[in-house]
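Visitor: I would like the atomic coordinates for the input below:
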Amino acid sequence: MSEVFTVIPETCEAAAVKLIGVVVKRFTDICLFICVQFVKFLQQR
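Guide: Below you'll find the model as predicted:
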């Protein structure tokens, strides 16, 4: 019974780490996209 309780947190932790990685990557991509659009906008003026 105790083995089950040790496996679950590890699985959740791995899933959380993977999820955070995806979110951070997505956030970085969005920031880069916004920065590029902003620079283009400034160059057009």
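
Visitor: switch to C-alpha atoms for all contacts and neighbour counts from now on
Guide: Noted.

Visitor: what packs against the helix or strand hosting Ile8?
Guide: Assessed by DSSP states H and E, Ile8 sits inside helix 2-44. Other helices and strands packing on helix 2-44, by 3 or more Cα pairs under 8 Å, 6 or more residues apart in numbering; DSSP states H and E, are absent; none qualifies.

Visitor: starting at the chain centroid, how far to it?
Guide: Offset of helix 2-44 from its chain centre (Cα atoms, centre = their mean, to the nearest Å): 0 Å.

Visitor: Let's see this one next, to set against the first:
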Amino acid sequence: MYAELALASISFTLINHQNTDLLDQQNRFINLLQDAVKEND
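Guide: Predicted structure coming up:
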């Protein structure tokens, strides 16, 4: 699942590289997911 999220994130970044608002939102979302994974370890 984590690998799929990483690949989707890379794809999203490549497609939306000019939209800094979307990239910032994506970055915050990925950080939330990573924090949730860390808490469940």
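
Visitor: what's the TM-score here?
Guide: After superposition, the two chains reach a TM-score of 0.55 (TM-score structural alignment, normalised by the length of structure 2), with 24 aligned residues with a Cα RMSD of 0.8 Å.

Visitor: Okay, the alignment partner in structure 2 of Arg26 of structure 1 and Asp41 of structure 2: tell me how far apart.
Guide: Aligned by TM-score structural alignment, Arg26 of structure 1 pairs with Leu33 of structure 2. Taking Cα to Cα, to the nearest Å as the measure, Leu33 of structure 2 falls 13 Å from Asp41 of structure 2.

Visitor: Which one's more surrounded, these two?
Guide: Leu33 (14 against 5; other Cα atoms under 10 Å).

Visitor: what separates the more buried one from Asn19 of structure 2, distance-wise?
Guide: 21 Å.

Visitor: neighbours around the closest residue to Gln26 of structure 2 other than its chain neighbours, how many?
Guide: Using Cα to Cα, 6 or more residues apart in numbering and skipping residues adjacent in sequence, the residue nearest Gln26 of structure 2 is Ser9, 7.7 Å away. A count of neighbours around Ser9 of structure 2, defined by other Cα under 10 Å, yields 16.
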